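> what shape does this take:
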Amino acid sequence: MGLALGKLMDKELQAVIPEYYAYLEKNIEYILKKVPPFFQKLITEHGLPSALDLTYDMTRLYTPPWFDEELQGLAAGSGVPYTMLRQLNLLPELLQASCTVLGAWGESTVASTLLHLRALDWDDKAPLAKYATVTVYHPNASYEGYTENFHKYYRQENYKSHAFANFGYLGLIGSLSAYSEASIGLGEKVWITEDKDIATRFGNPWTYVLRDVVQFADSIDTALTMLVNAHRTCSIHLGLGSYERNASVHSDENVGFRGIEYSAKEFNVFNWEDMYVRPHHPILKDVIYWDKHVQPSNFPCLGSLLVDHYGHLDAPTIIRNITSLAETGNALNLILDYGENAAYLAYSAPDDPQGPLEAYNRVHTRLDMTKLFAEPAPK
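Modelled structure (predicted):
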């Protein structure tokens, strides 16, 4: 799969990688504010690539081999050095984003379906934004040698590989936001906590864990089991969605969404009834959400908008009346409608002279995920 992607997008990969690295060097002061003191010193003395190489050394023993193999294929297909691609894919381990997560179903929505918002608030002007991609993977049903490794990394014997889509940027093979043909969806936001001892740099990078969960899980229970058993690293929030497409009647038993606090030493799962209680974070039946601010949040905007539109939520309403007013999703605004099996999305456009820049202000595209997952893999 890496080789195929590298051959397909070789010119684009050869353009974006050096451009993005030059951009990072120009904005190194911003990066230094986002990383722990040890990495600050390393970056100051030896540069950002040294910090990313150290991250690789700290994570490689905990990372399934198929990611490194895919990156080698990507390098072979594109002509971009493997080391640069490897470094790029570990950047999210250093720099998590302030994002919004929302799951809404049942009484809160128009059609009682499951809606899943992952609004990425990241650097909307970065060169990566000019190479925004939806990458649809059609993996083999089983990989030779997977069974032993799957048990090693997720403590499970059985697995089934599903077609899935990564909503992200060219060159990043891990998942920032992802959705599978089994109707499993995941999206992340940073979890800023005063407890500094719950995270580690020794483990499986979170973007790789999220991708594996979306590719291999077929229910919310198997997804949670994989997340619990993973060698977790950074502290992040997750929105995890699951939808049983063949159910005759959809209820809380087969339409699932969970909010998760995820870190090396903490794993907390929330439903709509036990989310944070704050004056500006109202508890709403069949709604789980975190806004783009530090949690628990006291910012009133998102909560009040959800109250105003409760019972009338669908993808267009979220786009027009929620994310645009809350000003969240500046880099990527993604709404998954599990009932339609569709994705509504927009990316920021720093190369559009007429604007607007932010994804939440731009026209959104609807993708029919049923058709995309049904496309036959090339022979």
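
> from here on, just use CA atoms for contacts and neighbour counts.
Noted.

> count of neighbours near residue 285?
A count of nearby residues for residue 285, using other C-alpha atoms under 10 Å, gives 15.

> just give me how far the lengthiest helix in the chain sits from the chain centre.
Longest helix in the chain, counting residues (DSSP state H): helix 10-26. Per C-alpha atoms, centre = their mean, to the nearest Å, the displacement of helix 10-26 from the mean C-alpha position of its chain is 21 Å.

> what's downstream of it, the next helix or strand?
Once the chain leaves helix 10-26, the next helix or strand it forms, by DSSP states H and E, is helix 28-34.

> what is that following helix packed up against?
Applying 3 or more C-alpha pairs under 8 Å, 6 or more residues apart in numbering; DSSP states H and E, we find helix 28-34 packed against helix 37-46.

> the stretch 101-250 of the chain: helices as residue ranges?
146-154, 206-216, 220-229 (DSSP state H, counting those that start in this stretch).

> one more: the stretch 251-379 of the chain?
Assigned by DSSP H, counting those that start in this stretch, the stretch 251-379 of the chain shows helices spanning 301-308, 315-318, 324-326, 369-374.

> let's see this one next to it:
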Amino acid sequence: MYVLRDILQFDTSVQDATNRFESIRRTCYLILGVGDGKQDEFLGYQYSTSVLNAYTDTNMEPYNETWHPRIDNIVYWGMDWMDPGYSGALSQQLELYYGNITYNTAIKDIIAHVQSGDLHIALYDYANDQVFISIHSKSDQNTAFQNAYQRPYIRFDLNDLFAEDY
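Okay, the predicted model is just below:
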């Protein structure tokens, strides 16, 4: 998380982020992505102590025609690197709504269908500088636990947030 924070604070391009990933001592296995809305660029990363691979829509791995096909202009993974269940459900929804994906479609028709995001979900709209976040609820005597994908989302305008004087 410190690496991602440093990318947000100090790096000005996807290439800067890639250079940072390459130069640090990586300590865990992750799949993640870094995008730049101004340059219209996005890379997905396979990240571990011994591996750092960057992917676009044209070389995305793991490739599987049935459960993880490549989709033009989309980099995606389900819950994990080799997860046919979640990745297959996600690819089906992405293909179904391809060309018409808005935050509403993502929330109601993709994420809710795939049922991915138990702890938290963050949807980034780089073109409009917005982020939509949902977090799980805890259960207590009066309410049942709900996963993040079952909960409402909060919309943040990043221009307003970054304009705040802290």
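
> so which of the helices of the stretch 101-250 of structure 1 is the most packed in?
Mean neighbour count (mean count of other C-alpha atoms under 10 Å) peaks for helix 206-216 among these, with a mean of 24.

> tell me the angle it makes with helix 146-154.
With axes from the mean of the first three to the mean of the last three C-alpha atoms, to 10 degrees applied, the angle from helix 206-216 of structure 1 to helix 146-154 works out at 130 degrees.

> so what corresponds to residue 151 of structure 2 in structure 1?
Aligned counterpart of residue 151 of structure 2 in structure 1: residue 362 (TM-score structural alignment).

> now that match: how far from residue 342 of structure 1?
The gap separating residue 362 of structure 1 from residue 342 of structure 1 is 18 Å, by C-alpha to C-alpha, to the nearest Å.

> residue 179 of structure 1: which of the helices of the stretch 101-250 of structure 1 is closest?
helix 206-216 (6.3 Å; C-alpha to C-alpha).

> how many neighbours does the alignment partner in structure 1 of residue 41 of structure 2 have?
Matched to structure 1 by TM-score structural alignment, residue 41 of structure 2 sits across from residue 256. The number of residues packed near residue 256 of structure 1 is 23, by other C-alpha under 10 Å.

> what's residue 256 of structure 1 in contact with, if anything?
By C-alpha atoms under 8 Å, 6 or more residues apart in numbering, the contact set of residue 256 of structure 1 is 114, 220, 241-243.

> and for the residue in structure 1 that residue 98 of structure 2 lines up against, the neighbour number?
In structure 1, residue 98 of structure 2 lines up with residue 310, judged by TM-score structural alignment. Residue 310 of structure 1 has 18 neighbours, counted by other C-alpha under 10 Å.

> same thing with residue 84 of structure 1?
Neighbours of residue 84 of structure 1 (other C-alpha under 10 Å): 18.

> now it: closest residue in space, sequence neighbours ignored.
residue 17 (7.6 Å; C-alpha to C-alpha, 6 or more residues apart in numbering).

> just give me the match in structure 2 for the one you found.
Using TM-score structural alignment, residue 17 of structure 1 lines up with nothing in structure 2.

> and for residue 179 of structure 1?
So residue 179 of structure 1 corresponds to nothing, using TM-score structural alignment.
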